[in-house]
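>>> Dropping the sequence and predicted coords here.
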Amino acid sequence: MAPALGIATALPAIETAKAQGAGGEPAWRHALSLFGDIKYPADFERYDYVNPDAPKGGVARMISIGTYDNFNMAVAGIKGSLAPAAAQIYETLMAKSLDEVMTEYGLLAEAASHPDDFSWVIYRLRKEARWHDGKPVTPEDVIFSLETLKKQSPFYAAYYRHVVKSEKSGERDIKFTFDAPGNRELPTIVGEILVLPKHWWEGTDEQGRKRDISQTTLEKPLGSGPYRIKDFVAGRSVTLERVKDYWGAKLPVRVGQNNFDELRFEFFRDNLVALEAFKADQADWIAENSAKQWATAYEFPAVVDKRVVKEEFPVNDSGRMQAFAVNNRREQFRDARVRRAFNYAFDFEEMNKQLFYGQYKRINSYFEGTELACSGLPQGQELALLEAVRDKVPPEVFTTAYVNPVGGNPENVRNNLREATKLLKEAGFEVKERKLVDTTGKPVTVEILVESPSSERIALFYKPSLERIGVTTSIRVVDAAQYENRTRSFDFDMIIDQWGQSLSPGNEQREFWSSHAADQPGSRNTLGIKNPAIDALIEKVIFATDREGLIAATRALDRVLLWNFYLVPQFTYGFSRYARWDRFSHFEPAPKYGRSGLPSLWWYDAEKAARIGKRS
């Protein structure tokens, strides 16, 4: 990678640590990277992908899909409708660089230290780190945050379960001890903790009532980030204002960012209504997830005369698996041949043509879109890892490259359905009176559980194909709360699910696919996978000692997951689609792993705004 502008290339962190370490103690590091590759040196001034002279000012009006009734992120988590706003209010110990695969630089923390075996990490807070009320961010805040998130959130309880102890080890130091050595990812995972103000949560509100972090609240939260909540209409909008005396404005990880005076989030329950609001200039940009909408709904006058710009940004920072997720806990899905038959029944090519204007590609990997995806036959380190579990994996893992069935024309569809029927017969099922039945004569039924019109449309397309192989299929549409409850308790036959993947997978793979997570309510192992080979390969991913080993282990895991046919892969698109009113600018070139960079890396461009006229 190129060095920062005007600054010499940094030594890798591990070499720096050896050069600086004294008395056998681990050295303090300004940055952490999974395998030691760090682009920016300790004295760097800014990221390469920001404009340090970006003008401050203006308003950015954004769209959020969904609603909210709570500002307590310990209860709500940092995902969902309020996530973009929460990311501006609260801060973490470290901040990720957007032009490196997996490197974090100090934000609330000025430095970190850990031994070579990664059995613990110490973070040292910056002296200047402050909450918006002027009080310093303390080690007690960090410890309180970790303990609270683990207690209030099943996800974080699992995500941080390997952090067995957190303690104050110095005036501004917090030490985290892990349950075992060798897990390189744990120090950086700890750096991602959302830090909450202990003193505020243990205090009282304006009415003198004691705050309770286990309960929802619409009281404006106290943060330490570049923005605070200015005002809101519950469930409908939130306006953030830039903190003029923000303590971290001159940090290298913040220079040239957070340029708008106000960020306004308008909440819509429906994408179509949101689009109409955008077209009426009630919002400045919109992220478009519908291929149909992108192809057909952006021909209004402002696009034609270029006051509105359509742009696609490559997705280089992550991979994904999206699929019809089969609940392998159900008796009818215990046999892999049944699950594979369901894949043969899915005609992706025809769906892509009819519903998505040919824009999508079929997913062929649990790590689709990254170098971590398996391909061809296993070789080298990957093959060696697979040899160790040969007796626990399908033989095709070693002999056949995984590919999905291809439909798209009547001949292919007939062949695929014949293959599906053959697999079902081999598994002991047969068709009687056009209904698939098991060995006792009981019909095979499947309910596809969905929560949105877009998901329902996909399920409706798939339904006739399943019925052609004799599966009695129904589609159940439920509200968001019921959907959440049923998926958390694994009360479904099939859902549409997705798993995002970073470029450096690690501990989250246990949450996704491990036997431990299969029976844990609320876990991301919605598939119900219990497979000792997969458990073993997950550990190889987590404890990889270099990038080459991580790639090999991840590809081996990917290959075994695919050949067990736990799901029916759907589709993906390698770009994020945005339309925006042309009032803004950003630095070029954009960071490789930053997608659009909206809103943090952009600024209000008064000259452009004057050309297209005032907001409606």
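It's in. Numbering: from 1, shown residues only.
>>> make it CA atoms for all contacts and neighbour counts henceforth
OK.
>>> three-state assignment of Leu557?
helix (DSSP: H, G, I helix; E, B strand; the rest coil).
>>> The nearest residue to it once chain neighbours are set aside: how many residues sit nearby?
Distances taken as C-alpha to C-alpha, 6 or more residues apart in numbering put Leu537 closest to Leu557, at 5.6 Å, once the chain neighbours are dropped. By other C-alpha atoms under 10 Å, the residues close to Leu537 number 24.
>>> Quick check: Leu537 touching Arg559?
No - counting by C-alpha atoms under 8 Å, Arg559 is not a contact partner of Leu537; they are 10.5 Å apart.
>>> what ranges do the helices span in the stretch 451-600 of the chain?
Using DSSP state H, counting those that start in this stretch, the helices of the stretch 451-600 of the chain run over residues 453-468, 480-488, 508-513, 515-518, 532-542, 547-563.
>>> Use this one as the comparison:
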Amino acid sequence: MTCAKYCFRRRWVAGLFGLGGALLTAMVIAAPTHGIALHGQPKYGPEFSHFDYVNPNAPKGGEARFATIGSFDTFNPFNIKGQAAAGIGQLFESLLTGSADEPFSEYGLIAESVEVAEDRGSVIFVLRPQAKFHDGSPITVDDVLFSFETLKTKGSPSFRFYYTNIAKVEKLGERQVKFSFNPGENRELPLIIGQMPVLSKKYWQGREFGATTLEIPVGSGPYRLERFEPGRFVVYQRDDQYWGKDLPVNRGRYNIDRLRYDYYRDVTVALEAFKAGNYDLRMENVAKLWATGYDFPALSKGLVKKENFPHQMPSGMQGFAYNLRRPLFQDAKVRQALAYAFDFEWSNRNLFFSQYTRTRSYFDNSELAARGLPSPEELAVLEPLRKELPPEVFSAAYEPPTANDDAQLRANFQKALQLLQEAGWMFRDRKLVNAKTGEPFRFELLIDEPTWERIALPFARNLERLGIEMTVRSVDSAQYENRVRDFDFDMIVNVWGQSLSPGNEQREFWSSAAANEPGSRNLAGLKNPVVDRLVDQLIAAPDRVSLVTRVRALDRALQWNYLVIPHWHLPYARIAFWDKFGYPPVTPMQGVQLEAWWIDPAKDAALSQSGSGSGKAN
């Protein structure tokens, strides 16, 4: 599942063959429909009025303020230049939009209907006549054609990977556009095209799409950019004239009139600003802060709430990620060895207040995670690749090293030293050195948040006991993004987020083609033909059962390649907020949906009367 749409919002041939060709086309094109699912039928029928996880009668109005870290220097989120402003994706709409209570279904947004060929070899979208950009101009097929070509040739690498199997795009009529696909199984492509943001050809022609810009772009979404100060804040105003406000997919969403994002230097400053009432809501990702950082009067008085919102999303993989482009990390035994020096159990007890579960799968917290030994169905996928896969894929269930006491930790160090010696390293003068060259084993962990230091430094001390020098270098967000984009790092903390329907995005995560593409998400630099084949098979899965099987097979190959030292995860989101919001009682499987929240007038008034909250901030 591509994240084009979701990443930007929280937080993308009828030939002239005569009568016979026309009849054939009629036979293989399904009837127009209001929505499509990756497998099976979408949950919501053609007459649905709203999603189940929204309040269709939510009041409109009010202001919500949020915090973000770092800075911004562009309003173009579609290329790899600069740092895009928080919330900028709310200016842009796509052909279809997804629901949050299904694995992967999409419904008409700019497109009023979609027709998918029975073999999924093509898809036709019919645009809504009322769809328009903020400048009042209609959204046309020419805008769709322009968007596809521009994103593919000038956008971030993700678009090129997502669109690589699209063979042809053509205008069938004033409101009809057809995408034809290359041969091969890729059931996800109609939905991927549905997520494509549609840009204004009129606006972008004559402008450099690949550059950074602080000129306010012309969008078509529920919000307009009202005002900003570079690097300090950006404010969005709900568009009362938004053409899509009464569509079923939007009813009960985008309820808040004004959204403001303020930029802060670091997490510590941002938390103090929240407690001072300078903004309204923060999603907390630091366990220590969640446990101890919110002990302030407004919480005890009930003016601020702390809530856990459960979800059923795969955890993805967060961890200390190796850069396999570095010679130091090209030996899998070295990568395996270093994991024995990370003491998760100690960190969880002493740093995280025992809040976390250790991550062992790239798809934990879901049915997609590989568990135990391969099933017969998984073996059918893996056996043809046995000679090229690590033998452990077939004989063992991957588990990251554990150390429940000092004795286990010492045993882990011994195992690490054994692996390092097998990889050609030896002790000399209390340092680990290459047995052939004498070069010391040293590398840098690159971070952009000081919070990571308290986790990285104990890891560095354990590595020092093995004779390894790991320096921890903290840089500002702009430098960090540039270095990561250019793969200029030894090790970083990275998160590969996963959806309930993995698909074409896996190519950008793991494929050999993405490894040397600046700005791609194959940050590990993995080049493995077996993984390439497993990703291709996953994308071609014809149904949900085979998709789950193929994801598990890929999971095993990734686990035993030791690309990361796995971290931890939670099956819920931690959110603290000043008590001015209303939100639906139902949290969908994909987690809390902030665009379905609203400002409760009575709560907002009570908060203002108390003299607390963001109402007192400038």
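That came through fine. In this text the structure is predicted, and so the values were computed from the model without any measurement.
>>> Would you pull the TM-score for this pair?
Aligned and superposed, the two chains score 0.91 in TM-score terms (TM-score structural alignment, normalised by the length of the first structure); 585 aligned residues with a C-alpha RMSD of 1.9 Å.
>>> quick one on the thing from earlier: and of the helices of the stretch 451-600 of the first structure, who's closest to Asn183 of the first structure?
Taking C-alpha to C-alpha, helix 532-542 is the member of these nearest to Asn183 of the first structure, at 6.2 Å.
>>> Map Phe581 of the second structure onto the first structure.
Using TM-score structural alignment as the criterion, Phe581 of the second structure maps onto Phe584 of the first structure.
>>> cool, Leu324 of the second structure as well?
In the first structure, Leu324 of the second structure lands on Asn328 (TM-score structural alignment).
>>> Surely the match of Phe581 of the second structure and Leu601 touch.
No - the pair Phe584 of the first structure / Leu601 is not scored as a contact, 10.4 Å apart, by C-alpha under 8 Å.
>>> counterpart of the residue nearest to Leu557 of the first structure in the second structure?
Leu537 of the first structure maps onto Leu534 in the second structure, by TM-score structural alignment.
>>> Check Lys96 of the first structure too.
Match for Lys96 of the first structure (TM-score structural alignment): Gly98.
>>> Now do Val273 of the first structure against Ser145 of the first structure, distance only.
Between Val273 of the first structure and Ser145 of the first structure the computed distance is 37 Å (C-alpha to C-alpha, to the nearest Å).
>>> more crowded one of those two?
Each of Val273 of the first structure and Ser145 has its neighbours counted (other C-alpha under 10 Å); Ser145 has more, 19 against 11.
>>> Helices of the stretch 101-250 of the second structure, residue ranges please.
141-154, 157-162, 189-194, 201-204.
>>> So which residue is dead centre in the second structure?
Gly497 (4.8 Å; C-alpha atoms, centre = their mean).
>>> now the closest residue to Ile575 of the second structure other than its chain neighbours, what's its secondary structure?
Nearest in space to Ile575 of the second structure, with sequence neighbours left out and distances taken as C-alpha to C-alpha, 6+ apart, is Met283 at 4.5 Å. Under three-state DSSP, Met283 of the second structure falls in the strand class.
>>> Count the neighbours of the residue mapped onto Met283 of the second structure from the first structure for me.
Counting by TM-score structural alignment, Met283 of the second structure lines up with Ala287 in the first structure. Applying other C-alpha under 10 Å, we find 18 other residues in the vicinity of Ala287 of the first structure.
>>> quick revisit: and Glu607 of the first structure, which of the helices of the stretch 451-600 of the first structure is closest to it?
Going by C-alpha to C-alpha, the one of these nearest Glu607 of the first structure is helix 453-468, 38.7 Å.
>>> Where does stretch 238-250 of the second structure end up in the first structure?
Under TM-score structural alignment, the match for stretch 238-250 of the second structure is residues 242-254.
>>> Only the buried residues of that stretch, if you could.
242-243, 246-249, 252-254 (16 or more other C-alpha atoms under 10 Å).
>>> Now tabulate those in TSV and tack on distance to Ala19 of the first structure.
Formatted as TSV, these follow (distance: C-alpha to C-alpha, whole Å):
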residue	distance to Ala19 of the first structure
Arg242	40
Val243	39
Tyr246	34
Trp247	31
Gly248	29
Ala249	31
Pro252	23
Val253	24
Arg254	28
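>>> Among those residues, name the ones in strands.
Arg242 (DSSP state E).
>>> Going by distance to Asn364 of the first structure, which of the buried residues of stretch 242-254 of the first structure wins?
Nearest member of those to Asn364 of the first structure, counting by C-alpha to C-alpha, is Val253, at 36.2 Å.
>>> Relative to Ala536 of the first structure, how far out is that closest one?
37 Å.
>>> Likewise for Val478 of the first structure?
In terms of C-alpha to C-alpha, Val478 of the first structure sits 37 Å off from Ala536 of the first structure.
>>> With that, I have no additional questions.
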